[in-house]
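Enquirer: Give me a model of this one.
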Amino acid sequence: MAFLSDTLARVKPSPTIAVTNKARELKAQGVDVIGLGAGEPDFDTPQNVKDAAVAAIAAGKTKYTAVDGIPELKAAIVAKFARDNGLDYAPSQVSVGTGGKQILYNALVATLNPGDEVVIPAPYWVSYPDMVLLAGGTPVAVEAGIETNFKLTPEALEAAITPRTKWFIFNSPSNPTGAAYSAEELKGLTDVLLRHPHVWVMTDDMYEHLVFDDFVFATPAQVEPQLFDRTLTVNGVSKAYAMTGWRIGYAAGPKTLIAAMRKVQSQSTSNPCSISQWAAVEALDGTQDFIRPNQDLFKGRRDLVVDGLNACPGIDCPKPEGAFYVYPSIAGCIGKTSKGGTQIADDETFASALLEEEGVAVVFGAAFGLSPHFRVSYATSEDQLTEACARIKRFCEGLA
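Expert: Below you'll find the predicted structure:
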């Protein structure tokens, strides 16, 4: 349609949202579907956070706020970065947006010019490349495959950087793989970045508190303080606090960048929801006692799913360090034919046949930039996960 912009033609709708919507549609039609596509915790927002939101409504805190966050929330974010990451920011270095996605998009829109490149490890969260394209930049995907546990090597990062590189987008623990970088592994990447002072770092730490097996989380500016002045450290309350629908993300970085992001937000959404901001204050300042039990819950689910998928012929599922995803390879299934008659040519046909024949909704790996894989979100009940793994095993056993 000629009326639509050329820029829009460069991007595609979110495949993860598409899979989730398809599962919902089938369920509404009475089909027995287990949805493993949604990236959100299945438990409720903590009661103290909900109570803070109700109190804010009762107190009439329902008006416009400062464009990029109320002072109380910025103070809570400053305290969080100091407490959890050893990073010292001022409130003027903090931006609050309508979810982490807006924070990332604001930063890219505020900084990218045509021809600017953004290095993104693949597999990647589906929105990174498309946000870069919408902002006028060029995404440069760099493969980090199963042979390196889905972690980018310093050598691969070095090879991807050019004089046109403006940003390096980093996500640990990772969506879609759950892979998390230790401080030592991260130091290998930051050493490369020190040699390229024109490259800025955008680190998406949304799954910081979802790590397992005594893994210790680290973030780039913490590991290498010399990168502090060219790092945007992004986080939010969606995952750790089960607040996906509240839509609060935040970041801290250099004042000039934060001011530019504020300008973008002032002409798009203006402030995030005032009630959600007050709820986020309580989330960050209030008790954190539920985080460890939630980690243990997700760890049990991870182990269940990894064991279940590795019992499926043709599937190889590494055990990740964090988040609530696994990213199994289906290399052993390619070229076979399902009981329903579908030839498994790639991970997209695998996922489509799995949904049609067994009622299990997963996201195919090509959506994340690395095939042949698929992503499972294990942020659902153990009963559902056990049944899903049984169905996937039955599907794989039926391939010939």
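Enquirer: From here on, just use CA atoms for contacts and neighbour counts.
Expert: Noted.
Enquirer: now the biggest helix by length in the chain: how far from the chain's centre is it?
Expert: In the chain, assigned by DSSP state H, the helix with the most residues is helix 291-310. Distance, stretch centre to chain centre, for helix 291-310: 18 Å (C-alpha atoms, centre = their mean, to the nearest Å).
Enquirer: Which residues outside the next helix or strand after that helix are in contact with it?
Expert: Using DSSP states H and E, the helix or strand that follows helix 291-310 towards the C-terminus is strand 325-326. By C-alpha atoms under 8 Å, 6 or more residues apart in numbering, the list of residues contacting strand 325-326 from outside reads 175-178, 302, 306, 317-320, 375-378.
Enquirer: and for comparison, fold this next one:
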Amino acid sequence: MSKDYSSYISDTAHQLQPSGIRKFFDLAAGMKGVISLGVGEPDFITPWNIREATLLSIEEGFTSYTANAGLLELREEISIYLQKRFAVNYDPKNQIIVTVGASQALDLAFRAIINPGDEVLIVEPAFVSYAPLVFMAGGRPIAISTSPENDFKVTAEQIENAITEKTKAILLCSPNNPTGSTLNKAELTEIAKIVEKYDLIMVSDEIYAELTYDETFTSFAAIEGMYDRTILINGFSKGFAMTGWRLGFIAAPAELVQVMLKIHQYTVMCAPHMLQLGAIEALRNTYDEVENMKRSYLRRRNYMVQRLNQIGLDCHTPGGAFYVFPSIRATGLSSEQFAEELLIQEKVAVVPGNVFGESGEGYIRCSYATSMEQLQEALKRIQRFIETKGIYGKQTSKKMPEDSLL
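Expert: Reported below is the predicted structural model:
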């Protein structure tokens, strides 16, 4: 008889739910011929110059620990990058930490600022790890729902209405995962007024900053008065096609960075030495590649949005990232039903919107970080699937030739 371990498991761990995204990845993994629009990572291989610099560093023996905060040389390059790209200035010696992905950076931020019972406002639909990270740090995640009527953008009024005496911070991701919605400078400035009025901290997840299409990206830390109130989270995964490298960074006021660094020292020590050297190369010599990837994503975004609307699934145009978030309400199916039936019937994997919060119900997330050929085939299958539900043509009365959308 196997041992019962339930009495050994912490209450916090017991209450955590498995990732809803992983459920559908696992289902798809056991099937042949599946086209996955579920994975939130670039389909591009990390540019060769980055890989080459990393391989060379291993050959040269750079396999030791680095400083806990990361190589000073890399922190200097991050500082230059943030100044040149986003007009924010951070001292590489005491205001930047190199982390094991942006996810660890978020974990450090929450553990550094949250006391038991503190509330953190999270704009939903939201990435699946946000609320659990707040919860594990002892805080209470408070959802603020957005809708397609406002392109899934949160307003300052919505934020102010959600604030209580226990509110400590706001977590904002722009461009957003899963909706792709992107806040412009004017919209961020209105939110900044609320942050200042209620003396809050902004945890700004800017991992998709390089993938902003229609407007110039604005870092929240660059908004007047917000530099001292912002914990900026970013990394190399999305813009530089380096997801498996697990390299991110935090930039924040020195007092906050020193607290986060203490936690970092006791948990992961430092990010891998050789990968940090690859990241230096990424920041110095890869912008042409980044721009090429961005142009490819933009073309795919335009195709996806037009095709989804054409076949009967309402879809707003996302301003950034590499996701579309179409409504599937016209099918009469729930998000999970739609995703499961689509996978079984047509072998297309998408992520049900409800895993990103209650306001995501009635939607699915589709990643367009895959080849155009795969996207074309996936949309043919989705069209075939929804035609079986009898909704084709509700959004448009005329079939458009597919070639006209490329």
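Enquirer: picking up where we left off before, what are the buried residues along the longest helix of the first structure?
Expert: 294, 295, 298, 299, 301, 302, 304, 305, 306, 308, 309, 310 (16 or more other C-alpha atoms under 10 Å).
Enquirer: Reformat those residues as a markdown table; add distance to residue 82 of the first structure.
Expert: Shown next, in a markdown table, are the buried residues of helix 291-310 of the first structure (distance: C-alpha to C-alpha, whole Å):
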| residue | distance to residue 82 of the first structure |
| --- | --- |
| 294 | 23 |
| 295 | 22 |
| 298 | 26 |
| 299 | 27 |
| 301 | 31 |
| 302 | 30 |
| 304 | 35 |
| 305 | 35 |
| 306 | 35 |
| 308 | 40 |
| 309 | 39 |
| 310 | 40 |
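Enquirer: Helices along the stretch 251-400 of the first structure, start to end?
Expert: For the stretch 251-400 of the first structure, the helices defined by DSSP state H, counting those that start in this stretch occupy 255-266, 274-285, 291-310, 347-358, 382-397.
Enquirer: In three-state terms, label the equivalent of residue 115 of the first structure over in the second structure for me.
Expert: Mapped onto the second structure by TM-score structural alignment, residue 115 of the first structure lines up with residue 117. The local conformation at residue 117 of the second structure, judged by DSSP: H, G, I helix; E, B strand; the rest coil, is coil.
Enquirer: In space, what's closest to residue 117 of the second structure - neighbours in sequence excluded?
Expert: residue 139 (5.0 Å; C-alpha to C-alpha, 6 or more residues apart in numbering).
Enquirer: on that earlier part again, which residues does the match of residue 115 of the first structure contact?
Expert: 138, 139, 140, 166.
Enquirer: Please name the residues that touch the aligned partner of the third one in the first structure.
Expert: In the first structure, the residue paired with residue 140 of the second structure according to TM-score structural alignment is residue 138. Under the criterion of C-alpha under 8 Å, 6+ apart, the neighbours of residue 138 of the first structure are 114, 115, 116, 117, 118, 129, 132.
Enquirer: can you put those in JSON lines and add distance to residue 153 of the first structure?
Expert: Below are those laid out as JSON lines (distance: C-alpha to C-alpha, whole Å):
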{"residue": "114", "distance to residue 153 of the first structure": "28"}
{"residue": "115", "distance to residue 153 of the first structure": "25"}
{"residue": "116", "distance to residue 153 of the first structure": "22"}
{"residue": "117", "distance to residue 153 of the first structure": "19"}
{"residue": "118", "distance to residue 153 of the first structure": "17"}
{"residue": "129", "distance to residue 153 of the first structure": "20"}
{"residue": "132", "distance to residue 153 of the first structure": "22"}
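Enquirer: In ChimeraX, how would I pick out whichever of those are buried, leaving the exposed ones unselected?
Expert: With 16+ other C-alpha under 10 Å as the criterion, this ChimeraX line picks the buried residues out of the contacts of residue 138 of the first structure:
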select :116,117,118,129,132
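Enquirer: Residue 308 of the second structure versus the residue nearest in space to the middle of the second structure, what's the distance?
Expert: Geometric centre of the second structure, nearest residue: residue 177, 4.4 Å, by C-alpha atoms, centre = their mean. In this view, residue 177 of the second structure and residue 308 of the second structure are 19 Å apart by C-alpha to C-alpha, to the nearest Å.
Enquirer: With residue 201 of the second structure instead?
Expert: For residue 201 of the second structure, the distance to residue 308 of the second structure - C-alpha to C-alpha - is 38 Å.
Enquirer: what residues are up against residue 344 of the second structure?
Expert: So residue 344 of the second structure contacts nothing (C-alpha under 8 Å, 6+ apart).
Enquirer: And it? What does it align with in the first structure?
Expert: So, by TM-score structural alignment, residue 344 of the second structure is matched to residue 356.
Enquirer: Which residue is the nearest non-sequential neighbour of residue 26 of the first structure?
Expert: Residue 26 of the first structure sits nearest to residue 33 (C-alpha to C-alpha, 6+ apart), 6.9 Å away.
Enquirer: shouldn't that neighbour be in contact with residue 22?
Expert: No. With contact defined as C-alpha atoms under 8 Å, residue 33 of the first structure does not count as touching residue 22 (9.9 Å).
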